[in-house]
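Chemist: could you look at this predicted model? Sequence included:
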Amino acid sequence: MNLIYHIVPAADWQKQAGASTYEAPSLQTEGFIHLSTKEQVAGTLSRYYQDVPDLLLLHVDTGKLTSELKFELATNNEAFPHLYGPLNKEAVVHIETL
């Protein structure tokens, strides 16, 4: 099982609790959902979520994804996973409270 991770405020995740998929705000504004590899999670947290309370870390099995996954270079020349469509919740194998 290959895992990637998505950081989400608990309130955002809970707003879509009844749906079979999750759509992060970035899907509308940027066209994809931001994800991270295990090695990238700590850096993503410190850069973008330092002052955000009540976060969840979604553990996502790449083999179960139904939307297209691409690894693309960010501004720091590091390849990050981007999901081009909704995140189907069957692919979320664990939810960790941060």
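Modeler: That came through, no problem. Numbering: from 1, shown residues only.
Chemist: please count neighbours and contacts with C-alpha atoms only from this point.
Modeler: Will do.
Chemist: next structured bit after the longest helix along the chain?
Modeler: Ordering each helix of the chain by length in residues (DSSP state H) puts helix 41-48 first. Later in the chain than helix 41-48, the nearest helix or strand by DSSP states H and E is strand 55-61.
Chemist: elements contacting the next helix or strand after that next one?
Modeler: Using DSSP H and E, the helix or strand that follows strand 55-61 towards the C-terminus is strand 68-73. Judged by 3 or more CA pairs under 8 Å, 6 or more residues apart in numbering; DSSP states H and E, strand 68-73 is in contact with strand 79-84.
Chemist: A further structure is provided below for comparison with the first:
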Amino acid sequence: MCGRDEWPPQDVYRPESLHVEGFVHCSDFGTVHLPANLLFSGRTDLVLLVIDPARLDAPVRWERPVVGPPDGPWFPHVYGPINKDAVVDVVDFPPGPDGIFALPAALANP
């Protein structure tokens, strides 16, 4: 996920985490609400980048989260920039009326 003004990038998507931590934080459909609620509370400008891992130019590794319980779900981390042709859809990701993020219905029931 990223801010609406961050997509599309000029060439490839390079969020700050790539420079700071060496990878891009990602989620699957079942866990995307967890980092959204933890890190992006109050934001109304988010979009979800739906990525086809087979199209990525960079490797993906499923790893423990950087923050959270050690027995919690693992997350996909992309070890390089995200090439634009790997993004197969961009979906608005506003919080609900209560401010809580949940998977958009368009992705929950494709």
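Modeler: That came through fine. Given the structure is predicted, the values throughout are model-derived calculations rather than measurements.
Chemist: ok, back up a step: tell me the mean distance between the longest helix of structure 1 and structure 2 once they are aligned.
Modeler: Helix 41-48 of structure 1 differs from its equivalent in structure 2 by a mean of 1.1 Å after superposition (mean CA distance after the TM-score superposition for structure 1).
Chemist: what comes up buried for that helix?
Modeler: By 16 or more other CA atoms under 10 Å, the buried positions in helix 41-48 of structure 1 come out as 41, 44.
Chemist: do stretch 14-24 of structure 1 as well
Modeler: Buried residues in stretch 14-24 of structure 1 (16+ other CA under 10 Å): 22-24.
Chemist: who touches it?
Modeler: Applying CA atoms under 8 Å, 6 or more residues apart in numbering, the external contacts of stretch 14-24 of structure 1 come out as 13, 33, 85-90.
Chemist: check those residues against residue 51 of structure 1 and report the nearest one.
Modeler: The closest of those to residue 51 of structure 1 turns out to be residue 13 (CA to CA; 17.9 Å).
Chemist: for that closest one, what are its contacts?
Modeler: Applying CA under 8 Å, 6+ apart, the residues near residue 13 of structure 1 are residue 22.
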